[in-house]
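Participant: Provided below are the primary sequence and the corresponding predicted coordinates.
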Amino acid sequence: MTQSAAAPLPTPKERRRLREAQSLTQAQLAARLGVTRETVRAWESGRTSPGGRKRETYAKLLTSPGPAPALVKRPKAQVSRAERVQEPEQRTQPEKRRQPESQSAEQPLTRAPAVAFDALYTHAAPLLVRQTYLLSGRRALARESVERAFQLAWQRWPEVAVDPDPVGWVRAAAYEYAMSPWHRLRPAHRHPDAPPADAEDRKLLDVLQSLPPVYRRTLLLYDWVGLDLPETAAETEASTPAAANRILHAREAVAEQLPELAVPEQLHRRLTELAGAEKLDAPKATFVRDVGEKRTRFWTRAAIVVTTLIVGATALTVRAAPTHYVPVPAPGAPVSGVPALTGPDRLTPQDLQLRGQLRAKLSGGPGRLAPVAE
């Protein structure tokens, strides 16, 4: 049996225009397609594209001005093995598992830059600190990672403000900073943090830290943050099957040591309890902006000073360098101007004869002269 060709889709920008032309929000479109709002936003940004029956339904909905066609759900027995490999499981998460970050992410950040940044920080920073703590296992590093990520976002605010998912942009930057291997060289990270007070929390945190970093990140994004599989794969820079395999292996490793967390819903609940048990307060938005601006000014001035020193050294070298080229004499060419060799001349035969006579006459005399009175 041959498979039909994939339905053609408009460009990501045209997808959004067609949706808005039908007066549909991303949430309404997601509800009709049976996906999440983050998935629709990823389709319209071009980060991912739908496949299979969702692609056909999505294409018909964009090109049809009438009511949206219903998404036909096949029985579980008719789902192909390839689709089961791509999705670890067909899960229907309750709304409380979804972060409220998508609500503010959809709103265009067209207000004053400082006001929009403060609103984004107030909304996303507290939860991002807890997410980064579960990823790194260190409280101070979690705060520092989120702070640096938001400082980077403030430096690149024109880019972040128009991003379809600004919270995802900051989260990716915080995760990359927290997972940097250079932290091992810092003196503050030579000793582990104090473990959680509860024994069950300590065991769960130890199990998470025993996972490879990329497996740990993928598991947290999918089972706790609540991203879809394509979005998780895109944020971790992996293919969808690779992300699915990482989730499955991470779940197996956790269930091997904590059998009661074999169910994803139980794992999500325990991760939420573990993150909420720690006092991880983020600094104020104004403080983050001020520190980021000071750091930017410092590095800008340092770059100016270094550039000035390089220019000055170059100018001094050009000034002190010779203005003309002096050719080196060729090998074997006579060199003029060298003074003659100076020193005592050789004795002539007469000089040698005189020296012999003097030595012969003195040989018969006294060995030592003595004064004599007259």
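Facilitator: It's in.
Participant: Only C-alpha atoms from now on, for both contacts and neighbour counts.
Facilitator: Noted.
Participant: Which of the helices or strands spans the residue positioned nearest the centre of the chain?
Facilitator: With distances taken as C-alpha atoms, centre = their mean, residue 176 lies nearest the centre of the chain, 3.9 Å away. Using DSSP states H and E, residue 176 maps to helix 166-178.
Participant: just how off-centre is the strand or helix carrying residue 361 within its chain?
Facilitator: Take DSSP H and E as the rule and residue 361 turns out to sit in helix 349-362. In terms of C-alpha atoms, centre = their mean, to the nearest Å, the centre of helix 349-362 is found 96 Å from the chain centre.
Participant: In contact with residue 173, which residues?
Facilitator: Shown in contact with residue 173 (C-alpha atoms under 8 Å, 6 or more residues apart in numbering): residue 149.
Participant: Where do the helices of the stretch 101-250 of the chain begin and end?
Facilitator: Assigned by DSSP state H, counting those that start in this stretch, the stretch 101-250 of the chain shows helices spanning 101-106, 113-136, 139-155, 157-161, 166-178, 199-210, 213-220, 229-235, 240-257.
Participant: And here is the other one:
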Amino acid sequence: MTQSPAPLPPPKLRRHLREAASLTHDQVAERVGVARETVRAWESGRTTPRGRRREAYAKLLASLTEAAMVTNTQETARPPQVTVYLDNDPHHPETLEVPEAPEVSTVPEVPEVPEVPGAPGGRPTGTTLTPAQAFDALYAFCAPALVRQAYLLSGRRELARESVERAFQVAWERWPEVAVDRDPAGWVRATAYEYALSPWHRFRPRYRHPEPPPSDAADRALLDVLLTLPTPYRRTLLLYDGVGLDLPETAAETEASTPAAANRLLHAREAVAARLPELASPSALHRRLAEVASAERLRAAEPTTVRAGSEQRARFWTRAAIAFTVAIIGATALTVRTAPTRYEPAVPPGETVQGVPPRSAPGTLSDAEMDLRAKLRSGIQHGPQRLIPLAE
């Protein structure tokens, strides 16, 4: 009789269980005996484990499920805490507190919308939150890592914080769209990256002068190498070797084909290895990226401040749109009121009349003119009598 394969939870729940247990892809791969990319493929649903690997993976997920159930049962009285890394880097953890929800489930299920997304695209808790609470949880979970990533992209601390705040302001304006997105963290990350890499910042007065470099010489060297890379190469390298996305996800986020993303990644690694030979290994490069980003201790603003800024910005543009519309309506009404109601032909341009003698200047009369005047005066006396009114 053929033995039925071990049951496995859905791919999204597999990732949720791993993140709830604070395990990285490398740790899971070491326990199961596979490569890191294989674990990513299992969690994304692109491949399915078979044979002994499936059994080992199923046992690991079952133990994580039991641990999650026990943890949720013991911690229902206090807000859950999530350990966040620079996207799965175990050397730089950061503990964040997720806002308390009205009800806490004891089963690690995928929460209903609005959800508390993980990084990237995961869900750290199984709670149903209000839109504001879900946004605050997403911000608390993703903003610290996004600020560090934006710093590696732009090399500017203030621009990194501004990029993350602007991305989350846009996310709050479009929260119904972001809340139902398959990867809310990826949505915000792409928006922050686009803002941080915008070429228009060079024309802003506050960003015309370079910022002080990192204090450590090794950090300065790596940051200089990153900033010399073309923008698509730098973004691809950070997503793959820094954030930890796989190649198809990196290609989709950079809006490139998979072969193009692979070529960008290889060229970026070669450029980094040419100037820093000790970072030729992808694992060493991943570790150094996390160390450089974490050394600055960048802090993001409070989520309530970001939401308030987003709402204020939305009110400003709404009022500006209303004022512009009123101005157009007023100008149209004035034009209709003052416009002529009938056709008025235009005045033709003047024309020169030929044959008219020029007007002579006044002066002494000639003999002929004197004779003519005398003749005219003498002829009037013999003409008809003039009518002169008489006074009564």
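Facilitator: Structure's in. What do you need? Keep in mind that what you see is a predicted model, and the values were worked out from it rather than measured.
Participant: Now the TM-score, please.
Facilitator: After superposition, the two chains reach a TM-score (TM-score structural alignment, normalised by the length of the first structure) of 0.67; 286 aligned residues with a C-alpha RMSD of 3.7 Å.
Participant: quick revisit: tabulate the helices of the stretch 101-250 of the first structure in CSV, adding columns for distance to residue 311 of the first structure.
Facilitator: Converted to CSV, those look like this (distance: least, C-alpha to C-alpha, whole Å):
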stretch, distance to residue 311 of the first structure
helix 101-106, 46
helix 113-136, 36
helix 139-155, 28
helix 157-161, 32
helix 166-178, 34
helix 199-210, 49
helix 213-220, 44
helix 229-235, 42
helix 240-257, 50
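Participant: Out of those helices, which gets nearest to residue 43 of the first structure?
Facilitator: Distance to residue 43 of the first structure, taken as C-alpha to C-alpha, is lowest for helix 229-235 among the helices of the stretch 101-250 of the first structure, at 9.8 Å.
Participant: give me the stretch of the second structure that that closest one matches.
Facilitator: Helix 229-235 of the first structure corresponds to residues 247-253 in the second structure, going by TM-score structural alignment.
Participant: Mean distance between the matching stretch and the first structure after superposition?
Facilitator: After superposition onto the first structure, stretch 247-253 of the second structure sits on average 0.1 Å from its aligned residues (mean C-alpha distance after the TM-score superposition for the first structure).
Participant: List the buried residues in that stretch.
Facilitator: 247, 248, 249, 250, 251, 253 (16 or more other C-alpha atoms under 10 Å).
Participant: same check, this time on stretch 28-45 of the first structure
Facilitator: Buried, per 16+ other C-alpha under 10 Å, within stretch 28-45 of the first structure: 29-30, 32-33, 36-45.
Participant: can you give me the end-to-end distance of it?
Facilitator: End-to-end distance for stretch 28-45 of the first structure: 17 Å, by C-alpha to C-alpha, to the nearest Å.
Participant: Contacts for it, please.
Facilitator: Outside of stretch 28-45 of the first structure, the residues within contact range by C-alpha under 8 Å, 6+ apart are 12-13, 15-16, 19, 26-27, 48-50, 54, 57-58, 68-71, 102, 164-165, 227-228, 230-231.
Participant: again, but for stretch 258-271 of the first structure
Facilitator: Where contact means C-alpha under 8 Å, 6+ apart, the residues beyond stretch 258-271 of the first structure that reach it are 134, 204, 223, 224, 251, 252, 254, 255.
Participant: That one aligns to what range in the second structure?
Facilitator: Under TM-score structural alignment, the match for stretch 258-271 of the first structure is residues 276-289.
Participant: buried stuff in that stretch?
Facilitator: By 16+ other C-alpha under 10 Å, the buried positions in stretch 276-289 of the second structure come out as 279, 280, 285, 286, 287, 288, 289.
Participant: How far off centre is it?
Facilitator: Counting by C-alpha atoms, centre = their mean, stretch 276-289 of the second structure comes out at 29 Å from the chain centroid.
Participant: Likewise for stretch 232-246 of the second structure?
Facilitator: Using C-alpha atoms, centre = their mean, the mean C-alpha position of stretch 232-246 of the second structure is found 18 Å from that of the whole chain.
Participant: same thing with stretch 81-98 of the second structure?
Facilitator: Distance of stretch 81-98 of the second structure from the chain centroid (C-alpha atoms, centre = their mean) equals 24 Å.
Participant: for the helices of the stretch 101-250 of the first structure, which one sits closest to residue 352 of the first structure?
Facilitator: Using C-alpha to C-alpha, the nearest of the helices of the stretch 101-250 of the first structure to residue 352 of the first structure is helix 166-178, at 93.1 Å.
Participant: with the second structure superposed, average distance for the closest one?
Facilitator: Compared with the second structure after fitting, helix 166-178 of the first structure deviates on average by 0.3 Å (mean C-alpha distance after the TM-score superposition for the first structure).
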